Structures are given as structure tokens and as C-alpha cells.
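Engineer: I'll drop the sequence and a predicted model, then ask my questions.
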Amino acid sequence: MTHNLIPFIGVTGGIGSGKSMICRIFSCLGIPIFEADKEAKIILNENEIVKKSIKELLGNQAYKENEVYNPTWVRAKIKEDPRLIAAINSIVHPAVRQKAIEWQLSQKNKPFLIYESALLHSENKPELINKLIVIKADKADRIKRINMRDSLHPTDIKTIMEVQPSEETYLKQVDYIIKNSNNDLIWPQVEKIYKSITGLT
């Protein structure tokens, strides 16, 4: 990695763990956020090379008639064959990481940057990630948050959780853990990590 690049700190955790809330706190502390999962959705809909590769992998039904990505149909395919998730990631992730590098190069005068992604863990993190923060939350709390936020069918929630990394995988060789179950106070945890990374402690 080029030495003058501002370091990337990964923030990860399963669906409903509270990644967006944690990132909002970092943002309040002046840290820019690269939302990898949102960038992936844009790429899936706008990058013609990626779209072509996805169609070749899954078929034209991966996109609706208006050429918008069809996540419900794709989730059903993944449920039939979980190996597809790795193949999809191999198509999308390189494009996301290229966007991340371009964004990283554009940032100035910040102590660090946040790279938010639900699928990130120690075994697959790209070289651009310097340290890794994992958000840990009870499954029941996660499901409750998902139900409040999204209009997903319980089967879809179950499918998403099944294809995401296990808690054991998330927690392996991480630098920081934020506990975000029902009664956990998250701001002090984020502030402590911020001070640790910036050398203020």
C-alpha cells in the first residue's frame, strides 16, 4: 500500500448488527465512510461488464425487464446452491475495491477512513484494510431490527443470515469488537476505538 494513503478501517457484522448506526457515530467524529455494500448495489445496476457476467452466471432473470438487479430472485438461486455467493462475490468485489481505492485517493486530512461491508472478515479482507472492527449482536435483536427496518419475509432474513459469515468467522483475528445488543451502550465503545486508532489514549 502506498504510504501516503489514509488508512482504511473495516467495519463489519451480520445483517441487523448495527453497522449503519456505528458508522453514523464515526461520521459524527469526522470520519468519512465508504459503504461497500451500497456501492455493490450501484455496480450491479450500472456496471455493464458486471451485469453481463452476472447474467452469464445466473441467467437473464437476475435482472428485471427494466434491467434492475433482482435480489429476491438471486437469493432464491443462492438458497438452491450456496456456492453461487462466492461466484457472485468474485464478480462484484473487484469492482467495489477499485471504487474504494479511487475514493480513498480522493480523501484528505483525515486520521482514518471507514470501509463498511457485511461480508468482510479476517480471511477475505483486502490489503487496503488496515484494521478490522466487528459488531456483535444477539440474533434476536438483529432480527427485531431487520423487521423494523425492512419489509423482508422471514424466509429471506433466514437466507441472508445463512449465506453471511458465521459469528465465529466474523470474530476470528479482529482488532476491535463492538457489542451492540439491546442494552449495550455503543457511543463509548466507538469513541474508545477512535481514540485507540488515532493515538489519543
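Structural biologist: Thanks, I have it. Numbering: from 1, shown residues only.

Engineer: CA atoms for contacts and neighbours, from now on please.
Structural biologist: Will do.

Engineer: please report how far the residue nearest the centre of the chain lies from Ile54.
Structural biologist: Nearest residue to the geometric centre of the chain (C-alpha atoms, centre = their mean): Ser117, 1.3 Å. Plainly put, Ser117 is 20 Å away from Ile54 if you go by C-alpha to C-alpha, to the nearest Å.

Engineer: what's the answer for Val174, then?
Structural biologist: The value you get for Val174 to Ile54, if C-alpha to C-alpha is used, is 31 Å.

Engineer: these two - which one has more neighbours?
Structural biologist: Ile54 (21 against 15; other C-alpha atoms under 10 Å).

Engineer: structure B:
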Amino acid sequence: MIMQVGITGGIGAGKSYICRLFKVLGVPIYNADNSAKMLMVEDPEIIELVTTNFGKQSYFPNGMLNRKYLATQIFTDESKLQMMNEIVHPKVRKHYNDWVEIQLRKNDYIIKEAALMFTNDHYKELDKVIVVKAPYEDRIKRVLERDKRPKQQIEEIINKQRKEEELSVLGDYFVSNDDSKLIIPQVIELHRQFSEMNSLVSKS
């Protein structure tokens, strides 16, 4: 069975950058957040549930997601955030499991990238979880440059996500995305360890 590794961390921590490095090393990457966005505009059941529960303004006339509107709905109301997760997460889980089936016997291991790795029990299906950590101010700066969101909204998102102290307890491995350590050597070392682990499992 293929080894499944999760990568998580708060918004702006640098998860996607770390995943790009693993991809360069030949590791298949499943981006749960991108898959969720794709399913929200392609899956008829999700579209119907989102429209019913959040209003027709959730989608533009061309069918694209009104992200700004939904962000104001979700990140100001905990119950609405929970509702959205209940609509989208089961579909993403099935989509991921189908993707894993395709990767079987082709690779030493695969990586699943998700911001909300520990909001449900799905992480327990993974063999290992990497937590990407970065200083608070660095995270805000990255998201400001990337998404052009208001700083207050970014801070609200960070405050609603799990604190790094909590992630540190739940994670198996850690990548420090700051000035204390070089990133690439950390990723190469993890790649070596995961490849060896899967090799040992395959031989047993």
C-alpha cells in the first residue's frame, strides 16, 4: 500500500512552496484546497447546497464562485464555516481516495496538502503529517502580497485556525519556514526518510 503523507499549516505558512519542492523530487501532490474549489464549481450537488444555504450570490452568473462574498459569510460566522465544511469535505475526501487509487504502485509515497488537516478525523488515515511553521508576521506579509486581502481579514482567518502550538502536538514532522533553517535541506531529508520507510514496508 502506498504511503500517504499530509502537509498542513496555517494560512501563509508556506505549505504550497514546500509541496512544490517535493514535486520537483517526483512526489505526486494532492492539493485538497484547490480540489475543493474545483468541486464547488463542478459538482452539481455542492452547487445546489451552497446556493440553498448561502444564497444565489454565492456564484456569479458565469458559474464562477463568488469567493469574496463567501469569505465574508464564512469567516464571520462559525456555524456557517461548519456548514460549508460539511458540504464540501465529504466530496473532497472521495475525490482524494479516487486519486490515491490511481497513484497505487507508481510511487514511493504521495502527499496531501490541506490547510484544515485536523478539523476532522481524515488525518488519521494518513501515515505521517508534516506541519509547516512560520512566524506570524511573515505569514501575514505573504498573504497580503499573494491574495491582496485586507490585513484584518487575514488576521481573522489566522485566529480561527489552529494555533501552531496545537499543530505541533498533532504533527509527526516539522518544516521551519523562517530564517532559522534552510528549506531545501529539510525537504530533501524528509524525502529520504519517507522513501526509506516505504521501501521497508514494501519488503515486509
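Structural biologist: Structure's in. What do you need? Bear in mind the structure is a predicted one, so any value in this text is a computation, not a measurement.

Engineer: and the residue nearest to the centre of the first structure, what's its match in the second structure?
Structural biologist: Alignment note (TM-score structural alignment): Ser117 of the first structure maps to Ala114 of the second structure.

Engineer: I'd say its match and Asn31 touch.
Structural biologist: Yes. Assessed by C-alpha atoms under 8 Å, Ala114 of the second structure is found in contact with Asn31 at 6.4 Å.

Engineer: overlap of the contact sets of these two?
Structural biologist: Counting by C-alpha atoms under 8 Å, 6 or more residues apart in numbering, no residue touches both Ala114 of the second structure and Asn31.

Engineer: show me what counts as buried in the longest helix anywhere in the second structure.
Structural biologist: Longest helix in the second structure, counting residues (DSSP state H): helix 78-103. By neighbour count on 16 or more other C-alpha atoms under 10 Å, the buried set for helix 78-103 of the second structure is 80, 84-85, 87-89, 91-92, 95-96, 100.

Engineer: tell me the contacts of Tyr115 of the first structure?
Structural biologist: For Tyr115 of the first structure, the contacting residues are 8-11, 33-36, 129, by C-alpha under 8 Å, 6+ apart.

Engineer: top of these by neighbour count?
Structural biologist: Going by other C-alpha under 10 Å, Val11 tops the contacts of Tyr115 of the first structure with 29 neighbours.

Engineer: which among the contacts of Tyr115 of the first structure gets closest to Arg145 of the first structure?
Structural biologist: Val11 (18.2 Å; C-alpha to C-alpha).

Engineer: Lys128 of the second structure maps to what in the first structure?
Structural biologist: Matched by TM-score structural alignment, Lys128 of the second structure corresponds to Lys131 in the first structure.

Engineer: let's verify that match: helix, strand, or coil?
Structural biologist: strand (DSSP: H, G, I helix; E, B strand; the rest coil).

Engineer: got it, and the one 4 residues further on?
Structural biologist: Assigned with three-state DSSP, Ile135 of the first structure falls in the strand class.

Engineer: surely it meets Val174?
Structural biologist: No. Under the contact definition of C-alpha under 8 Å, Ile135 of the first structure does not touch Val174, with a separation of 10.5 Å.

Engineer: residue contacts, the residue nearest to the centre of the first structure?
Structural biologist: Here Ser117 of the first structure is in contact with 10-13, 35-37 (C-alpha under 8 Å, 6+ apart).

Engineer: inside strands: which ones of those?
Structural biologist: In strands, defined here by DSSP state E, the members of the contacts of Ser117 of the first structure are 10-12, 35.

Engineer: which single one of those is nearest to Gln61 of the first structure?
Structural biologist: Scanning those for proximity to Gln61 of the first structure, where the rule is C-alpha to C-alpha, the winner is Glu35, at 26.5 Å.
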